[in-house]
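Asker: I would like to see how this sequence folds:
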Amino acid sequence: MVRNVLGSILALLGATAAVSSPFRAWYDGRHGRYYRLGDLFTGTGVTDARAELFGSLLLPFVVAAAVTLIGVVLRSRLLVAFAGVVVLAFTVLWMVRVGQAEGRMVVAGDGSGLGLGVAGAGVGGVLLLLGAAVMSGRHKRRPQLPEYADDSGPEPTHFTDPVPPPPHTLDGPQHTLEGPMQPYAEQPPYPDPPYEEPPYEEPPHEEGQQGHPGGRPGDKP
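Answerer: Model prediction:
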């Protein structure tokens, strides 16, 4: 928490120094807001043409300051460091183009050489990088483990239930404790045997019995 606060303060100071630098003299008494931004990307170097406010060196520094504010709010070290790189990159590029146009670069006490604007931009970029290094960034929350009421007891042991055997299907065998069971094979239907009624045979009757064709009712054997 303390590192984030210190890093944010350094980053904001650096962004302020970078944004205010174009309103100071950069070289030979000429302010940075008068240098055209497009002259930095041409082969001839800077010219004497006067640039508009948001078409000058002020534009990249304002963008860097906006990125710095977002990085401070989100506690993103990457965004703050990116803003510092942008400020230093445009400052160094301007020095290269001015050297091509002037043939030399001098530092004079009478204001005919490099001015305080260049120093402010350089200090602002360094402060942004230093603030990104000091910041600790966002911390990821670790998942909290469940707390047991009694830690003196034995550690809990987790048992897994036995895996039940797969159900029997028509596509494969059923697994049992003894081994795989062969699939049920449908048996062919058994043919019914032909039914033959046995021939009727009259039981033998003695002569004179009741019911015999030769006997008479009332006759005793």
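
Asker: going forward, measure contacts between C-alpha atoms and count neighbours the same way
Answerer: Will do.

Asker: Just give me the neighbour total for residue 103.
Answerer: 8 (other C-alpha atoms under 10 Å).

Asker: For residue 96, see how far away it is.
Answerer: In this view, residue 103 and residue 96 are 10 Å apart by C-alpha to C-alpha, to the nearest Å.

Asker: Run through the neighbouring helices and strands of the biggest helix by length in the chain.
Answerer: In the chain, assigned by DSSP state H, the helix with the most residues is helix 77-102. Applying 3 or more C-alpha pairs under 8 Å, 6 or more residues apart in numbering; DSSP states H and E, one finds that helix 77-102 contacts helix 58-74, helix 116-134.

Asker: Can you say which of these is nearest to residue 28?
Answerer: Between residue 28 and the helices and strands packed on helix 77-102, the tightest spacing by C-alpha to C-alpha is seen for helix 116-134, at 10.7 Å.

Asker: Put together TSV for the helices and strands packed on helix 77-102, with mean neighbour count and distance to residue 50 on each row.
Answerer: Shown next, in TSV, are the helices and strands packed on helix 77-102 (neighbours: other C-alpha atoms under 10 Å; distance: least, C-alpha to C-alpha, whole Å):
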stretch	mean neighbour count	distance to residue 50
helix 58-74	19	13
helix 116-134	24	17
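
Asker: Run through who's touching stretch 127-140.
Answerer: Residues outside stretch 127-140 that contact it (C-alpha atoms under 8 Å, 6 or more residues apart in numbering) are 1, 3-15, 74-78, 80-81, 83-85.

Asker: typo on my end, stretch 106-116
Answerer: So stretch 106-116 is contacted by 21, 24-29, 105 (C-alpha under 8 Å, 6+ apart).

Asker: Looking at these, spot the one nearest residue 125.
Answerer: The closest of the contacts of stretch 106-116 to residue 125 turns out to be residue 21 (C-alpha to C-alpha; 11.2 Å).

Asker: Second chain to compare with the first, below:
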Amino acid sequence: MIRNIVGSVLALAGATAAVWSPFRAWYDGRHGRDYAIDELFTGITDAKAEVIGSILLPFAFAALLTLVGVLFRSRALVALAGIVVLGFTVLWMVRVGQAEGSLTVGGDGQGLGIGVANAFGGGVLLLLGAVVMSGRRGRRRTARVDQAPAPAPVPVADPDPADPYPADPYPVGPYPGGDAPTATYPTVDTPPPDQPYPPDHRPEDPQNR
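Answerer: A predicted model of the protein is given here:
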């Protein structure tokens, strides 16, 4: 977040310097807006160009790329804007050097002016802003963790109806509910004894008294 803010500030400052540079002196007191855009490809002349068709046009396009790049946090667009500014500035220097024979840097408005410095500085700030910006980050996708399948129940054989004491229906081992449940067994009816009472509790016969 902080990197995007700092990079955006640098990019906007570079775009502002680039757009402002054609309104400053570029060479021998001549402003950048006086150079026609087509002269960068055909050769520099003394004719004064219209503002809309001057070197201001590619710099304004670079400023538009910068605004879109900052809005969408696109490092590529901001870097492209810096390349456009530096590219046209270098191309202008090549054409002026061919027309003048050589480029000079001097005082009193002679030679390269402050406008060229502003253009170079703006292009460098644009590239620096693209480097500082972190750009857009994709959404983090959380890995889906599937739940472990429940253990399959242990098959238990059906008890034999002829066996009065069937096997324990619950297997030995850990149980998910805690303690093992208590098994119930069917009751077996036993035949009644020959005597209804045990010998010790037989009622006394009145005839034996």
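
Asker: any chance of the helices and strands packed on helix 77-102 of structure 1 in TSV, with distance to residue 45 of structure 1 too?
Answerer: Formatted as TSV, these follow (distance: least, C-alpha to C-alpha, whole Å):
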stretch	distance to residue 45 of structure 1
helix 58-74	18
helix 116-134	17
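
Asker: Which one, of these, ends up nearest to residue 156 of structure 1?
Answerer: Shortest distance between residue 156 of structure 1 and those, using C-alpha to C-alpha, is found for helix 58-74: 42.0 Å.

Asker: now the closest one: which residue numbers in structure 2?
Answerer: Counting by TM-score structural alignment, helix 58-74 of structure 1 falls onto residues 56-72 of structure 2.

Asker: what separates residue 55 of structure 1 from residue 135 of structure 1, distance-wise?
Answerer: 33 Å.

Asker: quick one: which of the two has more around it?
Answerer: Counted by other C-alpha under 10 Å, residue 55 of structure 1 and residue 135 do not tie: residue 135 has more neighbours, with 24 against 16.

Asker: So what does that one match up with in structure 2?
Answerer: In structure 2, the residue matched to residue 135 of structure 1 (TM-score structural alignment) is residue 133.

Asker: which residues are contacting stretch 86-96 of structure 2?
Answerer: Stretch 86-96 of structure 2 is contacted by residues 40-41, 43-44, 58, 102-103, 116, 119-120, 123-124 when judged by C-alpha under 8 Å, 6+ apart.

Asker: Nearest to residue 148 of structure 2 among those residues?
Answerer: Among the contacts of stretch 86-96 of structure 2, residue 124 lies closest to residue 148 of structure 2 (C-alpha to C-alpha), at 56.5 Å.

Asker: Aligned to that closest one, what sits in structure 1?
Answerer: Taking TM-score structural alignment, the alignment pairs residue 124 of structure 2 with residue 126 from structure 1.

Asker: which ones are touching that match?
Answerer: 14, 84, 88.

Asker: Just want to check the distance between the alignment partner in structure 2 of the last one and residue 120 of structure 2.
Answerer: Right, residue 88 of structure 1. When structure 2 is aligned by TM-score structural alignment, residue 88 of structure 1 is paired with residue 86. Distance of residue 86 of structure 2 to residue 120 of structure 2, given as C-alpha to C-alpha: 6 Å.

Asker: Same check on residue 143 of structure 2?
Answerer: Distance, residue 143 of structure 2 to residue 120 of structure 2, using C-alpha to C-alpha: 47 Å.

Asker: my read: residue 103 of structure 2 touches residue 26, true?
Answerer: No - with contacts counted by C-alpha atoms under 8 Å, residue 103 of structure 2 stays clear of residue 26, the gap being 11.3 Å.

Asker: between the two, which one's more packed in?
Answerer: Set residue 103 of structure 2 next to residue 26 and count neighbours by other C-alpha under 10 Å: residue 26 wins out with 27 against 15.

Asker: Assign that one to helix, strand or coil.
Answerer: Recorded secondary structure, residue 26 of structure 2: strand (DSSP: H, G, I helix; E, B strand; the rest coil).

Asker: and it, how far is that from residue 15 of structure 2?
Answerer: Per C-alpha to C-alpha, residue 26 of structure 2 is found 18 Å from residue 15 of structure 2.

Asker: do the same with residue 134 of structure 2
Answerer: Distance of residue 134 of structure 2 to residue 15 of structure 2, computed by C-alpha to C-alpha: 19 Å.

Asker: Same question for residue 50 of structure 2.
Answerer: Residue 50 of structure 2 sits 21 Å away from residue 15 of structure 2, going by C-alpha to C-alpha.

Asker: The two: who's more crowded?
Answerer: Taking other C-alpha under 10 Å, residue 50 of structure 2 and residue 15 do not tie; residue 15 has more neighbours (31 against 14).

Asker: didn't the more buried one look like it was pressed against residue 65?
Answerer: No - between residue 15 of structure 2 and residue 65 there is no contact under C-alpha under 8 Å: 9.2 Å.

Asker: What is the aligned counterpart of residue 103 of structure 1 in structure 2?
Answerer: In structure 2, the residue paired with residue 103 of structure 1 according to TM-score structural alignment is residue 101.

Asker: coming back round to it: out of the contacts of residue 126 of structure 1, who's the most crowded?
Answerer: For the contacts of residue 126 of structure 1, the largest neighbour count, defined by other C-alpha under 10 Å, is 31 neighbours, found at residue 84.

Asker: That'll do, ta.
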